[in-house]
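K.L.:
My questions concern the predicted model and sequence given below.
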Amino acid sequence: MSEPIPTGCEGVDELLGGGFERGVVTQLYGPPAAGKTNLALSAAVETAARGDSALFIDTEGISVDRLEQLASARTEDVEDLASRIIVSDVLDFDEQGEAVQDAEEFAEQVELIVLDSATGFYRIRRTEDEEAGDALRTVAQQVTHLLSLARKHDLAVVITNQVFTDPDSDRARPLGGHTLTHWSGVVLRLERFRGGNRRATLEKHQAKPAGETIQFKITGEGLQSVEDVP
């Protein structure tokens, strides 16, 4: 198996054992503005900066300005770098399914596939009180399809996931619960922390103990590790 995909943040790479692992799905979950999209986008830019390609399935409407900002911190030729990041814009739940299926067409030419977010449209269906179970099964099928591509082509897959408040524990839990966690080889919880920092906590990994944390901050140039403050 090849080397992991660097995230562009040294602390996160160390936490993950080198970066986003190939052959598995890595799930990033947390509340809004926790850094999920920034981390996924940073990894895509890092992949492109190394001369490889990435597929970014975008349900959130990523900022082109932010992409260019991250790219310009890595190279003077922003256009060349950006040309190696394939962005697939998705406008609804059905389009998300199509984009995930179409990822197979790019699997041989990319090193990283990002689905940001896996559950945004699922959350809408869930609140509209449609068949939430059917919608969750559909998302799970999408994730398992991406997992099969990761295994077959030795690439990294990153999905971002939103949270809901569990009424029993009053804690934020990842949407999709055990279903999506089961298919995720690595689970990383992101949250806003004091001083404007973000905290990443490793909750699941095949080769590292759960519970390790690091802090980072989001800057104009990308993601910067922060020394732990007691």
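P.N.:
Yep, that arrived.
K.L.:
drop to CA atoms for contacts and neighbour counts, all remaining ones
P.N.:
Fine.
K.L.:
And the helices in this structure?
P.N.:
With helices called from DSSP state H, the chain shows them at 10-16, 36-49, 64-72, 78-82, 93-106, 120-127, 132-153, 177-183.
K.L.:
Pick the most buried one from the ones you listed.
P.N.:
helix 36-49 (a mean of 24; mean count of other Cα atoms under 10 Å).
K.L.:
what does it contact?
P.N.:
Helix 36-49 has contacts (Cα atoms under 8 Å, 6 or more residues apart in numbering) with 5-8, 28-30, 53-56, 62, 67, 70-71, 74-75, 81-82, 84-85, 111-112, 114, 116, 158, 160, 190, 218, 222-223.
K.L.:
Just confirm residue 120 contacts residue 162, I think it does.
P.N.:
Yes: applying Cα atoms under 8 Å, one finds residue 120 in contact with residue 162, separated by 7.0 Å.
K.L.:
next up, a second structure to put side by side with the first:
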Amino acid sequence: MVMDADERAEMYDEEEFKLTDIRGVGEATARKLREAGYVDILSIAVSSPEELSESAGIPLSTAEKIVQEARKLVRLDAFKKAKDVLKERQEAARLTTGCKALDELLGGGVQTKAITEFFGPFGTGKTQISHQLAVTVQLPKGKGGLEGSAIYIDTEGTFRPERLVAMAEYVGLDPTEALENVYTVRVYTTSHQMLMVHRAEEIARDYNVKLLIIDSLTSLFRAEYVGRGTLAERQQKLGRHIHDLLRFAEKFNAAVVVTNQVHSRPDSFIPGIDTTSPIGGHVVGHAMTYRIGLRKGKQHTRIARIYDAPDLPEREAVFTIDERGVVDVV
């Protein structure tokens, strides 16, 4: 018996879908799709036929049919009632940063089902905050944690497990157990970086991952795609990568935290005014849920400022970094 897409959608939930459930996709085509990074039906449904054809090496006409059938399966054309969306939003939680000033700035901490970006110049605390969140996510919910584990994708070679040990001791966690709950990988290319986000989904299913960190989001893209002639290709690839991160956040009710570098804008130079901006342009800017800019303050302090947030006003918080981690200024 051949079922149409609507009938199959009623029989399976999203977790049970396989690529071969898409009408017209056999094992050979499914293998090509997986090798191209399309590991589930949703990733196909939100792609364009042109993108799918080029990435998987299949005819455009075939890609058009596959995308159409995938969209039927996951019901991308179905509207939701606002009350249902509200119920889904109420499932989102807040993860403490371990610093009261930063938590207050963020409305209670880093939110799940969202991407939070920390950007700023070298030495402003981006990597320190990332390390600390990898520890605090393991705390009990009563202490602001999510009782989960963390995945740390390191693009610049700055991950330091010994830093986690010091931070874990300060918040009262056993350092050995804290290290057991952080899964890290050093990546060297943009394709490697994107692949590991897909691998992260496999780990998340088995190890209650509640935090995914990429430190930093754009450094490899910036290194690989040099010059204006490669800008369009870079931005398209970066956009697909960010989509994967958003999907991860929503699928696992997890917090996604990315760090980002900044660059100067010489065309808008104004003496005494910071004219730097985060890397990635509009593709990154429009996709981030929360954008937090970091800069150095007086007497070894750091200043965090909300630049963009759907539910928080623009404001600032002051914190410091010492051997304990990211802490409040006394």
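P.N.:
Nice, I can see it. Predicted model only: the values in this text are computed from it and were never measured.
K.L.:
Out of the helices of the first structure, which is closest to residue 24 of the first structure?
P.N.:
Among those, helix 132-153 comes nearest to residue 24 of the first structure, with 5.9 Å by Cα to Cα.
K.L.:
The second structure: matching residues for the closest one?
P.N.:
Matched against the second structure by TM-score structural alignment, helix 132-153 of the first structure falls on residues 231-252.
K.L.:
got a list of contacts for the matching stretch?
P.N.:
By Cα under 8 Å, 6+ apart, stretch 231-252 of the second structure touches 43, 112-115, 194, 197-198, 201, 204, 209-210, 221, 225, 254-256, 280, 283-284, 287.
K.L.:
ok, now stretch 96-111 of the first structure?
P.N.:
Applying Cα under 8 Å, 6+ apart, the set of residues contacting stretch 96-111 of the first structure is 5, 47, 52-55, 57, 59, 88, 90, 113, 142, 145-146, 149, 153-156.
K.L.:
Kindly provide the distance from the aligned partner of residue 195 of the first structure in the second structure to residue 178 of the second structure.
P.N.:
Correspondence of residue 195 of the first structure to the second structure, assessed by TM-score structural alignment: residue 299. As judged by Cα to Cα, to the nearest Å, residue 299 of the second structure and residue 178 of the second structure stand 31 Å apart.
K.L.:
residues touching residue 33 of the first structure, list them.
P.N.:
residue 192.
K.L.:
quick one: what's aligned to it in the second structure?
P.N.:
Match for residue 33 of the first structure (TM-score structural alignment): residue 123.
K.L.:
can you map out the strands along the stretch 1-150 of the second structure?
P.N.:
In the stretch 1-150 of the second structure, the strands defined using DSSP state E, counting those that start in this stretch lie at 94-95, 110-111, 114-119, 149-154.
K.L.:
Need those in CSV (columns: mean neighbour count).
P.N.:
As requested, those are exported to CSV (neighbours: other Cα atoms under 10 Å):
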stretch, mean neighbour count
strand 94-95, 24
strand 110-111, 24
strand 114-119, 25
strand 149-154, 24
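K.L.:
Nearest to residue 305 of the second structure, out of these?
P.N.:
That would be strand 114-119 among the strands of the stretch 1-150 of the second structure, by Cα to Cα, at 9.6 Å.
K.L.:
Residue 83 of the first structure pairs with which position in the second structure?
P.N.:
Per TM-score structural alignment, residue 83 of the first structure is aligned with residue 180.
K.L.:
Next, count neighbours for that match.
P.N.:
10 (other Cα atoms under 10 Å).
K.L.:
And the alignment partner in the second structure of residue 19 of the first structure, how close does it get to residue 177 of the second structure?
P.N.:
Under the alignment (TM-score structural alignment), residue 19 of the first structure pairs with residue 109 of the second structure. Residue 109 of the second structure is 23 Å from residue 177 of the second structure, where distance means Cα to Cα.
K.L.:
if I read this right, the match of residue 19 of the first structure contacts residue 94, doesn't it?
P.N.:
Yes: counting by Cα under 8 Å, residue 94 is a contact partner of residue 109 of the second structure at 4.9 Å.
K.L.:
any idea how far the closest residue to residue 297 of the second structure other than its chain neighbours is from residue 261 of the second structure?
P.N.:
Once flanking residues are discounted, residue 297 of the second structure sits nearest to residue 303: 5.9 Å by Cα to Cα, 6 or more residues apart in numbering. For residue 303 of the second structure, the distance to residue 261 of the second structure equals 16 Å [Cα to Cα].
K.L.:
same check, this time on residue 252 of the second structure
P.N.:
With Cα to Cα as the criterion, residue 252 of the second structure and residue 261 of the second structure are 27 Å apart.
K.L.:
give the contact list for residue 175 of the second structure.
P.N.:
164-166, 168-169.
K.L.:
repeat that with 7 Å
P.N.:
The contact partners of residue 175 of the second structure, by Cα atoms under 7 Å, 6 or more residues apart in numbering, come to 165, 168-169.
K.L.:
Residue 35 of the first structure too?
P.N.:
residue 190.
K.L.:
Apply 10 Å and report the result again.
P.N.:
28-29, 41, 190-192, 197-200, 216-218, 223 (Cα atoms under 10 Å, 6 or more residues apart in numbering).
K.L.:
what's the matching residue for residue 27 of the second structure over in the first structure?
P.N.:
So, by TM-score structural alignment, residue 27 of the second structure is left unmatched.
K.L.:
try residue 189 of the second structure
P.N.:
Counting by TM-score structural alignment, residue 189 of the second structure corresponds to residue 92 in the first structure.
K.L.:
Please report the distance of the closest residue to that match other than its chain neighbours from residue 141 of the first structure.
P.N.:
Using Cα to Cα, 6+ apart and skipping residues adjacent in sequence, the residue nearest residue 92 of the first structure is residue 121, 6.5 Å away. As defined by Cα to Cα, residue 121 of the first structure lies at a distance of 15 Å from residue 141 of the first structure.
K.L.:
Many thanks, I have nothing further to ask.
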